[in-house]
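1. Turn this into a model:
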Amino acid sequence: MPFNAKGSPENSFNSFNSFNSFNSFNSFGTSGNTVAAEALLTTRDGIVGAPLDLNPHITPGSPHDPRNLARLSADVRASLYLSELGSRVAFSDAIDETAIATLWRRDTRPAGRSPQPDSLLVQITTPTIDQFKEQMAYLTAYADLRSDRAAEILSQTSAITPFLASISFMDPARTPFTLELMSAALGFTNYCGMRLKYSISAKRPIEFSPQVQPIIPTPTHGSLPSGHATEAFVTARLLWKLLRASNSEQYREDGVWGEMFMRLASRIATNRTVAGVHFPVDSAAGAVLGLTLADYLHAVCDPEANELTSACFNGPAFNAAEDFDWHALYMAREDRQTKKAGKKRRPWATSERHPTTPDMASPVLTWLWKKAQAEWQDFSV
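-> Reported below is the predicted structural model:
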């Protein structure tokens, strides 16, 4: 997720802020508004009078109760979502021929029972330097598209949600909880992606040649997996799952919505190669991570989800002469990741399906999922 000058994640919905129906309240009571503070002070002095009896009906709050969520601000809920998700994963790294980074899921059990052992969620093995060098040919070829895609590239640097909204009817007034779900997914994706990037520490194209000359600043974190590819594919698949879960007929008849989401995710990923900051293989690794995280997010958000995916990306097996193609990894109509991508005997990507457990879904995230799901249910006459 992109960061602003203060080091905090940029709000991926900034382009929608003009629709905020509460902006009329923002001029009153905000920090630094001394006039408002003085007005509140003198108002209290004028009306407080003699002490009144305390309310005898105050009772303790309801601890760890999702009903509290509706009364919290969106930014407070966002912190809770990230806490729920971040505490459910762990990381490890190793070095063989190249660096290996692994993301583990930490399944929970009811209180009083011993925790389950960590289970593989995503493992990424880094390609070799020679593979990255061979991929430099794509940086040269894609540079010819920069003038055509510059507006896209610059817009997608800080926000990809408006592009998803151009396919699905998202709007802060119409689908506020869907946007909140997408924001939670992006926050968790950034949390996982940055840690995996740190373990892998893959060099950027600009470090291979002075002729790359990216048209945007090159991020300081590692190149693989591509963060934009990961974010694009996690939100595209999660949104597609949400639309399907709404049971609205137009989303269940065929896979055209999922196909369009994947085309968009692929274009966003490829634009990072056009810009000069990523290799195609970075996008392939990011797509594996994003698609798998979307399936995992669905499992922890929706109690009706009955399975999830684990996946491995084997970089040294990736054919460096080939470009990134999402069709090798995912079938939109069935909402399924492919079991293998690449050569049969040495695939560069594999995935496995696993059943969920009854207690895998988080009550906090289930609350958000159901709120978002209801926003896509059609009204019939």
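2. C-alpha only now, for contacts and for neighbours.
-> Noted.
3. Next up, the contacts around P66.
-> Going by Cα atoms under 8 Å, 6 or more residues apart in numbering, P66 touches 363-364, 367.
4. hmm, try it at 10 Å
-> P66 makes contact with 362-368, according to Cα atoms under 10 Å, 6 or more residues apart in numbering.
5. so where do the strands sit in this structure?
-> Under the criterion DSSP state E, strands of the chain are mapped to 89-95, 99-105, 119-125, 307-314, 330-331, 336-337, 340-342, 347-355.
6. which other helices and strands contact the third one?
-> This points to strand 119-125. strand 89-95, strand 99-105, helix 176-200, helix 280-301, strand 307-314, strand 347-355 (3 or more Cα pairs under 10 Å, 6 or more residues apart in numbering; DSSP states H and E).
7. Identify whichever of these lies nearest to H221.
-> The minimum distance between H221 and those falls on helix 176-200, with 6.8 Å, by Cα to Cα.
8. please give me the structure for this one as well, since I'd like to look at both together:
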Amino acid sequence: MGGALGNRDGIVGSTLDATLTPAPLAGLRASVDAVEPLAHWEAWVRGTVFDVELLAPLQFAVAGNRGLELSCRDAKDVPRPLVRLLRPVAEDSDGMRQQLQFVLDYADLRSDRQVEIQSQIPQLMTYWAAIAGLRPDRHRWTMELLGAAVRFAIAVELRFKHALALARPVELSPKVQPMILTPGHSSFPSGHSTEAHCAARVLMALRGVDDQGDGLGAMLLRQAARIAVNRTIAGVHYPVDSRAGQVLGTCLAEYIVGRCADLALGSSGHLPPFSSHTAREFDAEAYLLKDFQAPVSGSDSNQVDRDGEGLKLGAAHTPVPSKAMSWLWLHASAEWR
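-> Presented below is the predicted three-dimensional model:
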């Protein structure tokens, strides 16, 4: 610092030049709120813009005495349902006793999954990178897109957790003895399941793959489910939390992808493969006797919309596209061409 101060004194005069250096953004500002300056900002600044874009049209509303509904305002500012989650009726029910028994049974796998569980506490990107071949030097924009998806999922899931306030397994039985510190928020829905399924679905849409067979999409969904199950093995989540997170994460991914479909910014071939999201309702009470298991073959890789088990499908809606999110999508998709 000292050298730079002294150096300036030796080479800079006291008079301002008649001609100023051209402003670097002058040619980028096609209009107010144009997308072109995004490439000029630091990553955290772009990230904040993306966060606001995704959260802005959303609103939450209490649904009955057990639920919370998330809606997205459409082009006419009318709220359209995105997802509704209903928590279990009570923690002391027979169904919740079964959920707690699942947690105790899964504890047998803790030694086998210890390394995975510990590594998945701070971040999940390593696992997606291993499956999809992500590299920071080649897939900068893809990683920013996934980062935006995860931050968005965290914001939404925490609002659901606060509203639905389900006790953690360790709060119901001293026999659980989690192998990691239990997070200080509601058990329902699972945050790891929400984030993993949201990121998996966004990356699948970006790559244009489905969930069939043993391909990329199936692997991403199996990984998401395994991450979710690991949290039950660790003793901090019930299986029903993972199922709720799977439903929530899928809905959020469809919403994100729909916000990236601004045709004004690029050809349809480079934009998302779909632009609408399907409303879903998940009632945990109808799932309490069931376990949530990670799929192991192509035939059962897509569990999210299977009939029954507390899930109801609603109408499809198209969210208002975001220029900023569409700009990010186009840059990310170009990295895979």
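9. quick one on the thing from earlier: right, so of the strands of structure 1, which gets closest to L54 of structure 1?
-> Closest approach to L54 of structure 1 among the strands of structure 1 is made by strand 89-95 (45.4 Å; Cα to Cα).
10. and the closest one with helix 176-200, angle?
-> Put simply, strand 89-95 of structure 1 runs at 30 degrees to helix 176-200, going by axes from the mean of the first three to the mean of the last three Cα atoms, to 10 degrees.
11. hmm, back to that, ranking the helices and strands packed on strand 119-125 of structure 1 by burial, who's on top?
-> Among those, helix 280-301 has the highest mean neighbour count (mean count of other Cα atoms under 10 Å), at a mean of 27.
12. What range does that helix cover in structure 2?
-> Mapped onto structure 2 using TM-score structural alignment, helix 280-301 of structure 1 spans residues 239-260.
13. Of the helices and strands packed on strand 119-125 of structure 1, which is nearest R237 of structure 1?
-> Checking those against R237 of structure 1 by Cα to Cα gives helix 280-301 as the closest, at 6.0 Å.
14. Now the closest one on structure 2. Mean distance?
-> Between helix 280-301 of structure 1 and the aligned residues of structure 2, the post-superposition mean distance stands at 0.4 Å (mean Cα distance after the TM-score superposition for structure 1).
15. re earlier: now render the helices and strands packed on strand 119-125 of structure 1 as TSV, adding distance to A265 of structure 1.
-> Shown next, in TSV, are these (distance: least, Cα to Cα, whole Å):
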stretch	distance to A265 of structure 1
strand 89-95	25
strand 99-105	22
helix 176-200	14
helix 280-301	9
strand 307-314	18
strand 347-355	18
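16. so which of those comes closest to L69 of structure 1?
-> With Cα to Cα as the criterion, L69 of structure 1 lies closest to helix 176-200 of these, at 11.9 Å.
17. how much does that closest one stray from structure 2?
-> Mean deviation of helix 176-200 of structure 1 relative to structure 2 after superposition (mean Cα distance after the TM-score superposition for structure 1): 0.5 Å.
18. counting contacts, what elements does that helix pack onto?
-> In this structure, helix 176-200 of structure 1 packs against helix 74-86, strand 89-95, strand 99-105, strand 119-125, helix 161-165, helix 227-245, helix 280-301, helix 363-374, with contacts taken as 3+ Cα pairs under 10 Å, 6+ apart.
19. which residue numbers in structure 2 go with it?
-> Using TM-score structural alignment, helix 176-200 of structure 1 lines up with residues 140-164 of structure 2.
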